[in-house]
Structures are given as structure tokens and as C-alpha cells.
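# Just a sequence and a predicted model for now, questions to come.
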Amino acid sequence: MPAPPRLLVDGVADAALSPLDRGLAYGDGLFETIRFVDGRAPLWPRHMQRLRESCTRLRLPAPDETLLAREAAVVSDGMADAVVRITLTRGLGERGYAMPAAPQPTRIVAAFPAPVLMPESYRDGVHLRLCELRLAEQPLLAGIKHLNRLEQVLARAEWDDPSIADGLLLDGAGRVISSTMANLFAVIGGVLVTPSLDRCGVAGVARAEVLAAREVQVRELALDELLHASEWFLSSSVRGIVPVRSMAGTVYVPGPVTRVLQAHWRGLGFPMELS
């Protein structure tokens, strides 16, 4: 049995969440999933930037980032490689969708052991499948990491083959958006491309790091274009830069752009073994 997560609710160890919390009742809140290595979170500033911007869009009071950093350090203390999840909800409220006039957000900070990805996944890539589920468009929520992940839950339920690492998600018009748990980039005609996320999808912090490190074309991406890419990879703040090895019967080989960005990821301080 895996060890239970270390958990703080509003700074209290192992405290319970109220069943009246709006995060539980309505998915009314946000979360960040942050990789810590030897007590350090290289992408912490990007996570905090997204959290601030997301709070503004959801009309949530922004949390004290210094307090979050302290609590993240407490729950991850002694863990060489950890994933810290920070969840922020609108807190308690009366029944109904109306926002509380003076919300008192609930703050949950928990630490888990980082997932283990085999060296061959980074070296050779992973296998993907195309999901039947299509993402709904909601521009107001597009890009942010809100608590409602039912689309991803249902998409992930479409397969139980352990050889499939992830599923590709399209929107209702058939445009490529992401995988169930990562953003994606593809080299098409020598140009690095990533899907636009102005209608749906999550704008990950690893995606933001790639956009800052390389010249990238952000645009609508058709499935046929993606399947004919010379190389493509997934980006995730937890797993890093992971090449795609196969999709829909097509086999790919990790290319030079993928390798450069893997090296960039290691340079940030994240482990990534290729052998």
C-alpha cells in the first residue's frame, strides 16, 4: 500500500474538509501540481503566476504565496523527489451557485512521492491512443487548472492497457488540444508548434517554460498535421519532456528538438534518465 499523503488543510495537519466546502460541492476552485526535487521547486514562480492569474479569472482571493511556500516545504520535508498539490477552493458557502459575498478560501497543501517514469520512456518515447471523448469549449475557463477534471477522468477510463501511457484529446471541432495529463508540441515542416488553448485545455507551466525557451508557433492544430509531424513530445511539470513513440499506427523517433528540450529540463534541476 502506498504511504498516505502528508496533508495540511488551512495549515492544520490531517484536518478534514467540510462537506459544505464549495470545492467539493461545485468544483469551485483551482489547483497546482508542483514537482519538488531535494526541497526545491524550479518552476515555482510559474506555478504562482498561473495561480494568481487564475484567481483573478475566478474572482477568488489570491493566497499568501509565502505561506504556501512554507506549507509546501513542511509537507515535502525529507522527500527527495515529491509532487506537492496546492488546492484552493472558495471555502464554505450557503446552498446555491451564488458566490459568498466575503469568501474565506480553503487551502489544502499535500505532498506525494513523485511518479517513476522508466528511462526508456524518456529515451524512446511512449505510446498514445486517440480518446473518443471531446473537450467542451469554455473560453472563460480555458487555460486555467480548475477543479473540474471530469473530462479527463472519463477520457482516462477509455483504456486499461498498461502499454498506453496517455490519450490524445481533441475538441468538438476535431482540433488537437492536449493529452489527458500533458500539453504537446510537434515539429511540423521544421517549425515547433503547440495547440492554441483559447477555447479549452490547460496551459501548463512546463508548456510556458518551453514557450520561453524556444521559438514556438501557437495555433490551431489538425489531427492529420500532428500525425505527420517529424517529432512530437508531451510536456508536464511533473514528468517533464516525454517523446511520443507511437500514435494511431504511426511510429516516431525522438528528434533533435525533443533532445534539446530534455537537456533544458535537466538544466532546470529535474531528473531525467535516458539510459
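Sure, I can see it. Numbering: from 1, shown residues only.
# Please make it C-alpha for all contacts and neighbour counts, starting now.
Will do.
# Residue 14 contacts residue 108, correct?
No. Contact criterion CA atoms under 8 Å: residue 14 and residue 108 do not qualify, at 10.0 Å.
# and for these two, which residues touch both?
7, 8 (CA atoms under 8 Å, 6 or more residues apart in numbering).
# now the helices: where do they sit in the stretch 51-200 of the chain?
Here the stretch 51-200 of the chain has its helices, by DSSP state H, counting those that start in this stretch, at 65-76, 119-124, 150-156.
# residues touching residue 196, list them.
177, 218, 219, 220, 221.
# and which of the residues you listed is nearest residue 167?
residue 177 (11.2 Å; CA to CA).
# Report how many residues lie close to the closest one.
Using other CA atoms under 10 Å, residue 177 has 27 other residues around it.
# what do you get for residue 256?
By other CA under 10 Å, the residues close to residue 256 number 11.
# if I look at it, how far off is residue 48?
Distance check for residue 256 against residue 48: by CA to CA, to the nearest Å, it reads 31 Å.
# just residue 250 next, same as before
Distance, residue 250 to residue 48, using CA to CA: 38 Å.
# The two: which is more packed in?
More crowded of residue 250 and residue 48, by other CA under 10 Å: residue 48, with 18 against 9.
# here's the one I want to compare it with:
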Amino acid sequence: MFLINGTWQDSLPANDRAIQFGDGCFTTARVVNGQVQMLDAHLQRLRQGCERLALTQPDWSCLAGEMKRLAQTSPLGVLKVILTRGAGGRGYSAAGCQQPARILSLSAFPGFYSQWREEGVDLTLSPVRLGRNPALAGIKHLNRLEQVLIRVHLEQTPAHEALVLDSEGWLTECCAANLFWRKGNRVFTPYVDQAGVNGIMRQHILTLLHASRWEVKEARETPEALKEADELLICNALLPVAPVRRAEGVEYASRELYEFLAPHCE
């Protein structure tokens, strides 16, 4: 069951814009001891998504209350919030749309994430590339077919996650995580101004690094840059951070950056 516009149900109108066009945005939050982790950051992500997509914004205090009440039922879980433009409109036109829809759901926490943090993850280069579009880059909109295809290909390999490039061949992200790598005292992460998601944990890590002894830089690099790195790690709001042990045949033993970040990302 889903909490849709404040009512528990499992259906949505067939003419809702999310179904017709993927017209909306979403966020996925970690719930620990009945509390939504980084709640303000998740609400800000949804605000930015609404602004970029010109969606009518919901009652934010109402939505925050629903998120908190739903989280209270879980000691450890995943809270997903979807905002759609609502039902209505003819063709691509949004004229005549009804009220925007808010959809909340709570699911079990991925048990394998703790194993990833302990043992590290293996990455493989995805054959699926992300289209470059600065109008949509950075936000978590509902058009996720690229990620679906990336996951389809990933599941045909023994790797845990995928290295994903944009259509120009630049490193961008993973299937469901952001990417960082370290060379000496310098830390790099791909730009996400043309493609990819500016993840909440990515933003948090950048803030931590800017205030630390590490030098941090957003970069446009090809996968070749990773071969000379001392360390790789991936992150998302659920994980929140995990070391990479192997990527495209190259092994990484160092966890220096990971050990610095992990205590600050729980």
C-alpha cells in the first residue's frame, strides 16, 4: 500500500502525468530508529525538482509531517517520496492538470549495503551512456529508463555497481550512486551539470571535504583517470558510503578517504 495524497491506497489514475510521461520527481531517504535521515536535504531536493520541472509545489509542512509519521513505524527502512504533476492535460500539454500528487512508501532496507561497506564493491563499465541535458541534469526526475537499462546490463555481470559515462564519454556516476576517487591528497568527483544526479550524500561529502585537509575538485575525466587513482568510493543517501575494491580489473586496497568519511556519513 502507498500513502497517496494522505490516503492509504494502491492505485493511481491512469492519466496521471507520472504514468503518461514520467512527469515528476522523487527522493529516497534512509529511516533509522523511526527518524528520516537528512530530512531537510530531502525536502530541499524535492523543492529543486519542482522548481526545475515547473511543478505546482505541495504543502511542504504537510509532506514533512507525512514523512515523519510514516518513518515512525520503522526501526530501519527506505522511505520513497514521489511528486507528480497530477492527472489531466492533453498530450504533452500540462494545461488542465489537476492537483499535484504526492506518493509515499516505506520498504525494507537493503541488507547487502552493510556487506558492501565491509568488503568493498566491484565496478564494471556500463555500455549504456547517459544523455546530456543541462535542463534535467542533477535532479531526480521520474524518467529513469537509462538507469533501468544500466541495471539490466549490470545484472548480467558479477559486479555490484556500474561506472556510467555520459554520451561524450565522461565519467558521470554509477547506476544508483555517485562516485569519488582519490589520488594522493586530491579527491575528485564527476561534474553532474550535464547528466547524472547531484546526490544528497554527494553534496554532504563535498561539504565535508571542503572543510578538511583534502583538496577536492569536480572534474571531467575519462575512465582512464581511475587507473591511476589510489582509492575509489561510491555513495548515496541509503548506503551512505562504501569503498571500491575493484573497477575494470584494477584493484584498490586503500581505504584512507573512506575511513575519514564513514563516521561523518552515518
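Received the coordinates, thanks. Computed from a predicted structure; not experimentally measured.
# re the thing from before, who has more neighbours, residue 14 and residue 108 of the first structure?
The neighbour count for residue 14 of the first structure versus residue 108, taken as other CA under 10 Å, is higher for residue 108 (24 against 13).
# who are the neighbours in contact with the aligned partner of the more buried one in the second structure?
Per TM-score structural alignment, the equivalent position to residue 108 of the first structure in the second structure is residue 103. By CA under 8 Å, 6+ apart, residue 103 of the second structure lies in contact with 2, 3, 4, 5, 81, 82, 83.
# so of these, which ones are in strands?
Judged by DSSP state E, the contacts of residue 103 of the second structure include 2, 3, 4, 81, 82, 83 as members of strands.
# Of those - the most surrounded one?
Result: residue 83 is most packed of those (other CA under 10 Å), 27 neighbours.
# Could you measure from that residue over to residue 21 of the second structure?
In this view, residue 83 of the second structure and residue 21 of the second structure are 13 Å apart by CA to CA.
# now swap in residue 195 of the second structure and tell me
From residue 195 of the second structure to residue 21 of the second structure the distance is 19 Å (CA to CA).
# So for these two, which sits in the more crowded spot?
Taking neighbours as other CA under 10 Å, residue 195 of the second structure and residue 21 compare with residue 195 leading, 26 against 13.
# From residue 158 of the second structure, how far out is that one?
To residue 158 of the second structure, residue 195 of the second structure is 26 Å away according to CA to CA.
# ok, now residue 251 of the second structure?
Distance of residue 251 of the second structure to residue 158 of the second structure, computed by CA to CA: 15 Å.
# Which positions in stretch 193-203 of the first structure come out as buried?
193, 194, 195, 196, 197, 198, 199, 200, 201, 202, 203 (16 or more other CA atoms under 10 Å).
# what range in the second structure does that stretch sit on?
Using TM-score structural alignment, stretch 193-203 of the first structure lines up with residues 188-198 of the second structure.
# One more: stretch 143-150 of the first structure?
Against the second structure, stretch 143-150 of the first structure falls on residues 138-145 (TM-score structural alignment).
# How about residues contacting that stretch?
Applying CA under 8 Å, 6+ apart, the contact partners of stretch 138-145 of the second structure are 18, 21-27, 45, 48-49, 192-199.
# Swap in 6 Å and give it another go.
22, 24, 25, 26, 49, 192, 196, 197, 198 (CA atoms under 6 Å, 6 or more residues apart in numbering).
# Need the counterpart of the first one in the first structure.
Meaning residue 22 of the second structure. Under the alignment defined by TM-score structural alignment, residue 22 of the second structure is paired with residue 27 of the first structure.
# quick one: its match from residue 141 of the first structure, how far?
To residue 141 of the first structure, residue 27 of the first structure is 12 Å away according to CA to CA.
# again, but for residue 117 of the first structure
Counting by CA to CA - residue 117 of the first structure and residue 141 of the first structure are separated by 30 Å.
# how deep is residue 168 of the first structure tucked in, by neighbour count?
Neighbourhood size, residue 168 of the first structure [other CA under 10 Å]: 24.
# swap in the one 4 residues further on?
Burial measure for residue 172 of the first structure: 12 neighbouring residues, criterion other CA under 10 Å.
# and it, what pairs with it in the second structure?
In the second structure, residue 172 of the first structure lands on residue 167 (TM-score structural alignment).
# where exactly do the strands run in the stretch 101-250 of the first structure?
For the stretch 101-250 of the first structure, applying DSSP state E, counting those that start in this stretch gives strands covering 106-113, 126-135, 164-171, 176-179, 183-188, 191-195, 217-219, 231-236, 240-247, 250-251.
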